[in-house]
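Participant: Starting from these lines, generate the structure:
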Amino acid sequence: MSGRTGRGVRAAAALLTAVACQSAPAARAAPLPDSATRPSGVVTWAASADRMGEGTAGQGYRLVVRTSVGGSDLRVRFTNTFGDRPLTLDSVYAGLRGQGAALGAGSNRPLTFGGARTVSVPAGGVAWSDPLPGNVPAGTDLVVSLRTPDAAGPATGHWMAMQTSYTGQGDHTAEESGADWTQTTGSWWYIDSVAVRPARPGSGAVAALGDSITDGWQSTTDLDRRWPDYLARRLNAAGRPVQGVANEGISGNKVLADGAGQAALHRLDRDVLSQPGVRTVFLFEGVNDLKADTGVTAADLIAGYREIARRAHAAGTCVVAATVGPFKGWSEWDPDAEAVRQEVNGFLRGSGDFDAVTDFDRVLRSPYDPERVLPFFDGGDHLHPNDKGMRAMADAVDLDSLDCTR
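Facilitator: A predicted model of the protein is given here:
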């Protein structure tokens, strides 16, 4: 057992042990909880939903996610957002990771939906599991195991997880052994949020709305070195009121136009404002809108930013915006795109539309060529930061700016 995962298992002793003596409820179909209802608690992990190709009947998934804030009454949101038919989940478990696909002894527990062990998620819908008694630590690997007996048509999930998870045939969701989870996947399937009830009253979360940099591309796979991961560790160590972090980045995403995922303007409500306990939206998008001669002007992008801020404020959340980082040397860079970036960043630095601004451009740029990423932070493609750059971004965030109320 690795030190990283072993500490989490030992700290919890056994995930959600309060259910150990409960008898399993009878397997029956449960009605979908109201998809518009945001449960109490705080989001501890999230990944934006997107189209994932065709679903596979009888497929099992053992999905590894990393908590940010710890707490009790674990709930998981299952998504069929892009499905064209109902999605049946007939066996769903949650536990703490041991090593690889194996779970910590005594930690794997069944999830229910309205008291039932089976749920049918309608096309375009979501379903929250019932609260599961017991405690889940902060900064630990949670494993959600599920089976889809009749999945077909478009699947929903998150393609670029930067995290190894596992698949298998047959129903092995209740097993703590990893022996039957013989294949791997670099994606998350059918889940997009995990929430807990934090021990500290008044705790909240920040949701990072972004593209591939937020999604973690060029950070090290399986080590949780995306900039929101580093931010979560800072918040946890500092004991801040805001401790939950929802990573709502999609590689290739744009503010204005659908493509790699729905545009930020189109997914704001589902991916961000629906998350439990979100107090602040951290907006860091725009480079995909302005590169490659898309025709997007600074005025276009500024209008998109203002619309996101207006809607987030109307929902009662604060908005922290980040400047667009340098990308000279990337294949789609040109002087026209750079001119738009500079104009947009000038607006962001001086605008009163946001509750705070984090200047990622100043953090990442080279002092010798401010249109380029500092080589020490460059992940190799002149756009995406490496692990050091990701950490520098997280370190630049003013934690006080995230603890904002409206």
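Participant: all contacts plus neighbour counts: C-alpha atoms, from now on.
Facilitator: Will do.
Participant: can you give me the helices for the stretch 151-300 of the chain?
Facilitator: Along the stretch 151-300 of the chain, counting by DSSP state H, counting those that start in this stretch, helices occupy 212-215, 227-238, 264-267, 287-290, 298-314.
Participant: Could you identify the helix or strand that succeeds the longest one?
Facilitator: For helix 298-314, the following helix or strand on the C-terminal side (DSSP states H and E) is strand 318-322.
Participant: I'd assumed Pro133 was in contact with Asp73.
Facilitator: Yes. Between Asp73 and Pro133 there is a contact at 4.8 Å, judged by CA atoms under 8 Å.
Participant: Ok, which of the helices of the stretch 151-300 of the chain comes nearest Pro326?
Facilitator: Proximity to Pro326 (CA to CA) singles out helix 287-290 among these, at 8.8 Å.
Participant: which strands and helices sit next to that closest one?
Facilitator: Applying 3 or more CA pairs under 8 Å, 6 or more residues apart in numbering; DSSP states H and E, one finds that helix 287-290 contacts helix 335-350.
Participant: quick one: stretch 144-159 to chain centroid distance?
Facilitator: 17 Å (CA atoms, centre = their mean, to the nearest Å).
Participant: mind checking the end-to-end distance for that stretch?
Facilitator: Distance between the two ends of stretch 144-159: 17 Å, counting by CA to CA, to the nearest Å.
Participant: same thing with stretch 358-375?
Facilitator: Stretch 358-375 has an end-to-end distance of 21 Å (criterion: CA to CA).
Participant: likewise stretch 164-184?
Facilitator: End-to-end distance (CA to CA), stretch 164-184: 6 Å.
Participant: one more, for comparison:
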Amino acid sequence: MRSVELPRRARRVAVVMAFALGAAATVPQAAWAAPAARTTQVVTWAASADRLDTAVPERTHRVVVRTSTGGSALRIRLSNAFGEQPVTFGRAYAGTVASGASVVPGTNRALSFRGAASVTVPAGGSVYSDPLPGTVRPYADLAVSLYVRDASGTATGHRMGHQTSYIAPTGDHAAEDDATAYTQRTSFRYYLDAVVADAPRGTGAVVTLGDSITDGAGSTADTNRRWPDFLARRLGDDRRTPVKGVANEGISANKLLSDGAGQSALKRLDRDVLSQRGLRTVVLLEGVNDIKATPAPTAADVIDGYRRIIARTHAAGACAVGATVLPYQGWGEWNANGEAIRQEVNAFVRESGAFDAVVDFDAAIGDPAAPTRMLPVYDSGDHLHPNDAGMKAMADTVDLRALRCGG
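Facilitator: Predicted structure coming up:
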């Protein structure tokens, strides 16, 4: 596997030896004057930005996410990538989920933006918050509450979260611990597209670029059983690997080559993937939605798309891991021509040497007795999307050493 040097993004920050978001609130201010440790910013959660519904002012979104790596100095990234007008956030808070829309008392703390409580994000733009003192646990369920003071046009966010988030339809309720005002439930994740933590220097992140299979379709909602979630657990439990952060950049029905459900993987690569902090490795699982389309691209078209993503990933100082396209006979759009393209594309992934490493998802969950189909034990029932067991089998197939990228 090609050795790739990780870009140096270390920062000097204060580290508090606490083990829950908000614990630093009890630490004397003098503690923050202690000599800083050497750390690096690493994405601990992310979701691809897309067009949602109409932006609504004077409401509060409580977005529920789960971290991958732990660390300190939490930051959030707010995106207005698809907005036609600026969005003004009056306040933003982050705390630990108690249950539903409620937050553990004492953990919900205000975020700032260049020292201010409020921030305006221009159309097409994004912004990071200032670091929040304290420590974030790995696999923590966080509630990020965003009071949208002024907005119009199209809202930006992630459409299929497979995780319930909440809306307070009127007013600013970001600072509140209880769930009373959050009367609406949604699977959309409005405006929040990344969460970053400071981790020990040398820690890296993997970004999974894909479609609905990566996004979690077929897995049980509100249980974090997407294959990148299982991968995050494996990375966290393995003391030998410095790759700890996992960012899920899947979009349901996404294509490699053309826009549709979200921008194509080629078009969104810079924003969703290469911009993530601490990026070490990209795992590419795209192509099935191109292949099963009518008309379908040729295998050469798909392979050319792969080569372009590989080249841009390498230019960004990260490595590219290719994943084989899963079998899907039984899905309504399956046909023999698409299957022939899938086989040719998968042969390229396995045999060309173009990728730094390969993850053979096709072999992991395909039926050896019927190679065009998924094993029934891994099938969610639609013959395209794996169930929880299939998602775990996919994650278990990943060679964690392949994600280190020579580091």
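Participant: circling back: identify whichever of the helices of the stretch 151-300 of the first structure lies nearest to Arg391 of the first structure.
Facilitator: Nearest to Arg391 of the first structure, of all the helices of the stretch 151-300 of the first structure, is helix 227-238, at 5.8 Å by CA to CA.
Participant: Look up how far Asp398 of the first structure lies from Asp355 of the first structure.
Facilitator: Asp355 of the first structure is 12 Å from Asp398 of the first structure, by CA to CA.
Participant: and the two? which has more neighbours close in?
Facilitator: With other CA atoms under 10 Å as the criterion, Asp355 of the first structure and Asp398 differ in neighbour count, and Asp355 comes out ahead with 20 against 13.
Participant: surely that one meets Cys318?
Facilitator: Yes. With contact defined as CA under 8 Å, Asp355 of the first structure and Cys318 form a contacting pair (6.2 Å).
Participant: picking up where we left off before, let's have the helices of the stretch 151-300 of the first structure in TSV, adding distance to Arg147 of the first structure.
Facilitator: Formatted as TSV, those follow (distance: least, CA to CA, whole Å):
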stretch	distance to Arg147 of the first structure
helix 212-215	26
helix 227-238	28
helix 264-267	27
helix 287-290	35
helix 298-314	35
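Participant: For Leu96 of the first structure, find the nearest of those.
Facilitator: Taking CA to CA, helix 227-238 is the member of those nearest to Leu96 of the first structure, at 18.4 Å.
Participant: once aligned to the second structure, how far is that closest one on average?
Facilitator: Here the mean offset of helix 227-238 of the first structure against the second structure after fitting is 0.4 Å, by mean CA distance after the TM-score superposition for the first structure.
Participant: Quick check: the gap between the closest residue to Arg406 of the first structure other than its chain neighbours and Asn108 of the first structure.
Facilitator: With CA to CA, 6 or more residues apart in numbering as the criterion, Arg406 of the first structure has its nearest non-adjacent residue at 5.8 Å, and that residue is Gly316. Gly316 of the first structure sits at a distance of 37 Å from Asn108 of the first structure (criterion: CA to CA).
Participant: now do Asn253 of the first structure
Facilitator: Taking CA to CA, one finds Asn253 of the first structure at 35 Å from Asn108 of the first structure.
Participant: repeat for Thr221 of the first structure
Facilitator: From Thr221 of the first structure to Asn108 of the first structure the distance is 25 Å (CA to CA).
Participant: and those two? which has more neighbours close in?
Facilitator: Asn108 (26 against 15).
Participant: Name all residues that make contact with the more buried one.
Facilitator: By CA atoms under 8 Å, 6 or more residues apart in numbering, the residues touching Asn108 of the first structure are 15, 93-96, 174-176.
Participant: at 6 Å what do you get?
Facilitator: Applying CA atoms under 6 Å, 6 or more residues apart in numbering to Asn108 of the first structure gives the contacts 94-95.
Participant: what's in contact with stretch 173-190 of the first structure?
Facilitator: Residues from elsewhere that reach stretch 173-190 of the first structure (CA under 6 Å, 6+ apart): 78-79, 101-103, 145-146, 156-161, 163-168.
Participant: What subset of those residues is buried?
Facilitator: 78-79, 101-103, 145-146, 156-161, 163-168 (16 or more other CA atoms under 10 Å).
Participant: For Asn247 of the first structure, which non-adjacent residue is spatially closest?
Facilitator: The spatial neighbour of Asn247 of the first structure that comes closest, neighbours along the chain excluded (CA to CA, 6+ apart), is Ala208 at 5.2 Å.
Participant: Fine by me, thanks again.
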